[in-house]
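[1] please find the sequence and the predicted model below.
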Amino acid sequence: MPSPPWSTPHASAPIDATVPLPGSKSMTNRALILAALADGPTRVVRPLRSRDTLLMAEALRALGVSVREDEDDWQVLPGELTGPVQVDVGLAGTVMRFLPPVAALADGDIAIDGDPRARERPMGPIIDALRALGADIDDGKRGSLPFIVRGTGAVPGGSVTIDASGSSQLISGLLLAAPRFARGAEIRHEGPPVPSAPHLAMTVEMLREAGVTVETGPDVWRVAPGPVEAREWVIEPDLSNAAQFLGAALVTGGRVTVPGWPGTTSQPGDALRELLAAMGAEVASGPDGLTVRGTGTFQGLDADLHEVGELTPVLGALAALAGSPSRLTGIAHLRGHETDRLAALVAEINALGGDARELDDGLEIRPRPLRAGIFHTYDDHRMVMAAAVLGLAVPGIEVENPATVGKTLPGFTELWTEMIDP
């Protein structure tokens, strides 16, 4: 059931805040998959606990993996993967793309389904790829959820070609399970460029940290068969979820620090340092974390966001408040995310009096004075975050169903309010 509307706080003065963030969803769900396939017990340190990661943990438990709470951590003990079971992936791209290759290693039928919108998200390429690698999947020839993975306890593996232009998760899901395939896997991409390359780099990096041999080349990834080493995974703060907090410094001409920002990382959110600086922020890294200071004014952004598409909703909100037009490109794939994010952003910005329009592969936004109104969120966590940014400068914005932000950042509205009025 949708939650009551949220009146976004208006900032009447520059913000001065330090905002600790919970762990990365992307790292948490990758760590859970690798732990489930490991050769011994694994500790996941300070994982994110959100709808997406709790769905992953519950799905793995249903398959026979022990995921146990241990204060702030999770202890994961691999088990024999068996069916028949039913798995709910919600609206989580990482769960719907990472779990089926693991389910193919189980012995028994694994029925996989999710939210209504999940049935519209791109799944055909990974279903076809798994079949080519030897898995048996009954999807009623739809190429989408719901479907049944008829596991036989093993996947032969081998070579496969896939069009992953809809989501890098289509490749990451295959890579994460590939060491447990009998022959490993060689995965080739053919089609328009794969979006979110940093997320693929994260997958490869974490596989290698688990002792898996991975070779990469232009649009090709080779994973050797072998064990996945049990180890401790320390989860970094979720840098993509920093976008709206750091952006608040720009909007209000204030200061926001996110502690624990890693010196080096494969998280796409690290690009915020350059993107916000291009809009006029003062950005500095130090022992306290990453600090962004606003100067009182900021300009629009002309940027290709192909590798960091998840930042688009917040950057789009900033663009609507900026001092000059913005052009955000390379993000046609966002039409297949939790919602059609391009259409949603245009509809909601324009409903508040803004001037946004869709391009073939992105958005063009021209700043105009905005007014109060309802901001619809389309069951998309990042639309809540975008609305919060607009509300800093525009009194009277009401956010429909703010609880949907719990997909990746439970407690967001409390964090946001505390940042503005500590």
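    Ah, there it is. Residues are numbered from 1 along each chain as shown.
[2] contacts, neighbours, all on C-alpha from now
    OK.
[3] check the secondary structure at residue 112 for me.
    Secondary structure assignment for residue 112 (DSSP: H, G, I helix; E, B strand; the rest coil): strand.
[4] helices of the stretch 251-400 of the chain, start to end?
    Residue ranges of the helices in the stretch 251-400 of the chain, as given by DSSP state H, counting those that start in this stretch, are 272-278, 312-321, 341-351, 381-393.
[5] now stretch 255-263: buried residues?
    255-261 (16 or more other C-alpha atoms under 10 Å).
[6] just to revisit the earlier point, including mean neighbour count and distance to residue 303, could the helices of the stretch 251-400 of the chain go into TSV?
    Putting the helices of the stretch 251-400 of the chain into TSV (neighbours: other C-alpha atoms under 10 Å; distance: least, C-alpha to C-alpha, whole Å) gives the following:
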stretch	mean neighbour count	distance to residue 303
helix 272-278	19	8
helix 312-321	27	10
helix 341-351	21	15
helix 381-393	27	18
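[7] use this one as the comparison:
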Amino acid sequence: MVSLPGSKSLANRALVLAAIADGPSVVRRALRSRDTLLMAGGLTALGADVDTTGEDWIVSPGPFDRDAAIDCGLAGTVMRFVPPVAALSSATVSFDGDPHMRSRPIGEVLLALRSIGVTVDDDGRGALPFAIRGAGSVRGGTVVIDASASSQFVSALLLAGARYEEGIDVRHDGKPVPSLPHIDMTVAVLREHGVEVDDSEANRWAVAPGPIRAVDRVIEPDLSNAAPFLALAALSGGTVTVRDWPETTTQPGDELRSILSLMGCAVTRTADGLQVTGPERLAGVDLDLHDVGELTPAIAALCALADGPSHLRGIAHIRGHETDRIAALAAELGALGAEVTEHPDGLSIRPAPLHGGVFHTYADHRMAHAGVIIGAAVDGVLVENIATTGKTFPDFAGFWTRTVSGA
């Protein structure tokens, strides 16, 4: 039985909305991880009061009227979600993060903010570091962006949009938006806060101006973090149950149910949660992971251990995640003996004998998930920098060790 910490995606959306709501809110069972603490720190720097001392975090909005410096770390949600909020400040707010974050895309959000009257200083880079020079209010209105690199571009503008004078009307123009379930999550959370959102047209999301109601919220378990634990069942033929799996959710990790079924696992709901029992032989798959790209490292690791060939596609956008995940998976799985072909938008993986060696994580928590999955089935695999899992799962290493050993 596995009990997972809360969802980072839900927690950081809840924190942003609580910081600009019409009263205090409580974020219950908040995930305490690097990404969520960076978000809490950023919102506190702006002027909100975020009390993270307990299991339940209390957030009180405050006046955004002081200069601030925001550390984004490696958190894409902080880098993208906080600038549209910082635009409501009457002061100057600067943003920077870990070195790799300076290569992650943010330019479309900055261009959109400029188009609705926000002053942005980035020396034309469209990347970290940059500064938002707030005027105390934002006009809002219609923006046209290319969100094909990240669904977070859309979510970032929607989250703050109700506080803009004209609301926000976001229109996407470009290749398909990846990770649409994450936008669905944003829309659902906004509506729970009483915000009017029109998503009736494809590639258009409109948020009406108005108050954001304070809401006390319980954070669901992070379903994407279930992947390595459910993979144990898939590889061993044993059974793993993840407690408190929600019956309905907008989390992309819920797709693990159908993906593991396609690979031959028995997937059932029980009174306790989601139960997965592995097959005698793990089947290869042909999957379009465009909407659930964050699951790619764990699924690729399983594919490298399957009995048949696999093809994972539709995931060109994950080259811009914490690392170029397509290239990193090809390199690390290939170094351990897997037969991997890298494509512009995915990977082809054929069965091949694997051997021990170092699996590098590139400071990417999802790459660490892939490494421990391989290590569970192949002797002599050493996962480098397992501590990077602290981004979304505190004490992952200890939790994983106890689970594998049955302690």
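    Right, received. Where do you want to start? Because the structure is a prediction, the values reported are computed rather than measured.
[8] quick check: TM-score for this pair?
    Superposed pair, TM-score by TM-score structural alignment, normalised by the length of the second structure: 0.99. Supporting alignment: 405 aligned residues with a C-alpha RMSD of 0.7 Å.
[9] so where is stretch 155-171 of the first structure in the second structure?
    Counting by TM-score structural alignment, stretch 155-171 of the first structure lines up with residues 138-154 of the second structure.
[10] now the matching stretch: buried residues?
    Buried, per 16+ other C-alpha under 10 Å, within stretch 138-154 of the second structure: 138-154.
[11] and what of stretch 325-332 of the first structure?
    325-332.
[12] find me the equivalent region of it in the second structure.
    Mapping stretch 325-332 of the first structure onto the second structure (TM-score structural alignment) gives residues 309-316.
[13] what's the closest of the helices of the stretch 251-400 of the first structure to residue 32 of the first structure?
    Closest to residue 32 of the first structure of those is helix 381-393 (C-alpha to C-alpha; 21.7 Å).
[14] which residues are contacting that closest one?
    With C-alpha atoms under 8 Å, 6 or more residues apart in numbering as the test, helix 381-393 of the first structure has contacts from 8-11, 244, 247-248, 251-252, 310, 313-318, 321, 345, 375-377, 397, 399, 402, 404-408, 416.
[15] one step back: got TSV for the helices of the stretch 251-400 of the first structure, with distance to residue 193 of the first structure too?
    Formatted as TSV, the helices of the stretch 251-400 of the first structure follow (distance: least, C-alpha to C-alpha, whole Å):
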stretch	distance to residue 193 of the first structure
helix 272-278	21
helix 312-321	18
helix 341-351	19
helix 381-393	24
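[16] residue 51 of the first structure: which of those is closest?
    It is, among the helices of the stretch 251-400 of the first structure and with distance given as C-alpha to C-alpha, helix 381-393, at 10.6 Å.
[17] which residue numbers in the second structure go with that closest one?
    Counting by TM-score structural alignment, helix 381-393 of the first structure pairs with residues 365-377 of the second structure.
[18] how close does the matching stretch sit to the first structure?
    Here the mean offset of stretch 365-377 of the second structure against the first structure after fitting is 0.5 Å, by mean C-alpha distance after the TM-score superposition for the first structure.
[19] just the strands in the stretch 151-300 of the first structure please.
    All strands of the stretch 151-300 of the first structure, identified by DSSP state E, counting those that start in this stretch, fall at 158-162, 185-189, 214-217, 220-223, 232-234, 255-258, 282-286, 289-293.
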